[in-house]
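Undergrad: After the sequence you'll find the predicted model.
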Amino acid sequence: FNVARRFLSQETRSKIQSAVSSTPVVLFMKGNPEQPQCGFSRAAVKVLELQGVPPEKFTSFDVLSDPELRSAIKEFSDWPTIPQLYVDGEFVGGCDILLSMHQSGELEQLLEKKGVIPPLEEAVPEEHKRASESS
């Protein structure tokens, strides 16, 4: 086993566990959604906005205001960079993964599956569906 790896205290681990489970979408970032402190955090916030994640289903934690959280979250997820996105209590990834999932449509599918955003079909009127099926 890896001796170099610091072990999270049970208290820190449970604090992070309750943080990642506090709302359906949780972002550990530098700064806050109104004032991101790095381009990667800004991009992550933008992707969540573009996906239509409602504010009441989204929480962010500023790792710059809490150095212990900043190092602990990296260990908790075993992921070396910030931002980090969690959906439904599960680690999704950092900025690059978020961007590629956004572009491929995977992020939208995940958010729909977890009930964070409504499925797209609901927004399409019936006549448009029939028109596209018959063509």
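TA: Ah, there it is. Residues are numbered from 1 along each chain as shown.
Undergrad: going forward, measure contacts between C-alpha atoms and count neighbours the same way
TA: Noted.
Undergrad: Might one say that G89 is in contact with L27?
TA: No: counting by CA atoms under 8 Å, G89 sits too far from L27 to count as a contact (10.9 Å).
Undergrad: one more structure, for comparison:
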Amino acid sequence: MTEAAAADPVHAFIADTVGQNDVVLFMKGTPDQPRCGFSSVVVQILDHLGVGFVGVDVLQDEDLRNGIKSYSDWPTIPQLYVKGEFVGGSDIVREMFQSGELQPFFTEKGVSAA
């Protein structure tokens, strides 16, 4: 954990969540009930690939919604993390999926897809 994460409880929560789960999607809403189209797209892609993931609803906490943006230095939500690495948002995940890069990426990271 970085010094900044230790000083910021929201960053500490994010670091712990990303560290303890292979695939984490910080999103608006839940995997069962996405509350924005971009979050829904990423959920659909992960479900299509059969990748298990943890969804974290940033709408439940204003500090978390702002904290995830500063944690990744990425301005938008959703944000996908795989094995602790920030992958990107909806556009990047969709482009990787459409180009055929996403499934091999998961395999390379040791994340099993159906």
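TA: That came through, no problem. This is a predicted model, so every value here is computed, not measured.
Undergrad: number of nearby residues for the residue mapped onto Q60 of the second structure from the first structure?
TA: Alignment note (TM-score structural alignment): Q60 of the second structure maps to S65 of the first structure. By other CA atoms under 10 Å, 11 other residues sit near S65 of the first structure.
Undergrad: residue contacts, the residue in the second structure that Q51 of the first structure lines up against?
TA: Aligning on TM-score structural alignment places Q51 of the first structure opposite L49 in the second structure. Contacts for L49 of the second structure (CA atoms under 8 Å, 6 or more residues apart in numbering) come out as Q103, A113, A114.
Undergrad: give me that answer again for 10 Å
TA: L49 of the second structure makes contacts with V43, F97, L102, Q103, F106, S112, A113, A114, as judged by CA atoms under 10 Å, 6 or more residues apart in numbering.
Undergrad: do the same with P75 of the second structure
TA: Residues counted as contacts of P75 of the second structure (CA under 10 Å, 6+ apart) are N66, I68, K69, G89.
Undergrad: how near is the aligned partner of it in the first structure to K30 of the first structure?
TA: Matched by TM-score structural alignment, P75 of the second structure corresponds to P80 in the first structure. Separation of P80 of the first structure from K30 of the first structure (CA to CA, to the nearest Å): 14 Å.
Undergrad: ok, now G89 of the first structure?
TA: Look at G89 of the first structure and K30 of the first structure: by CA to CA, they are 20 Å apart.
Undergrad: more crowded one of those two?
TA: Legend: neighbour count by other CA under 10 Å for G89 of the first structure and K30, higher for K30 (23 against 17).
Undergrad: Map the more buried one onto the second structure.
TA: Under the alignment (TM-score structural alignment), K30 of the first structure maps onto K28 of the second structure.
Undergrad: right, and its match touches E62 too?
TA: No: counting by CA atoms under 10 Å, K28 of the second structure stays clear of E62, with 11.5 Å between them.
Undergrad: how about the helices in the first structure?
TA: Along the first structure, the segments classed as helices by DSSP state H run 10-20, 39-50, 67-77, 95-104, 106-113, 126-134.
Undergrad: which ones are touching the residue most central in space within the first structure?
TA: Centroid check for the first structure by CA atoms, centre = their mean gives L85 as the closest residue, at 2.7 Å. By CA under 10 Å, 6+ apart, L85 of the first structure lies in contact with 20, 25-29, 44-45, 48, 60, 91-95, 97-98.
Undergrad: If we use 6 Å, what do you get?
TA: Counting by CA atoms under 6 Å, 6 or more residues apart in numbering, L85 of the first structure touches V26, L27, V92, G93.
Undergrad: what's the distance between the counterpart of G39 of the first structure in the second structure and I68 of the second structure?
TA: Residue pairing (TM-score structural alignment): G39 of the first structure is matched to G37 of the second structure. Distance, G37 of the second structure to I68 of the second structure, using CA to CA: 19 Å.
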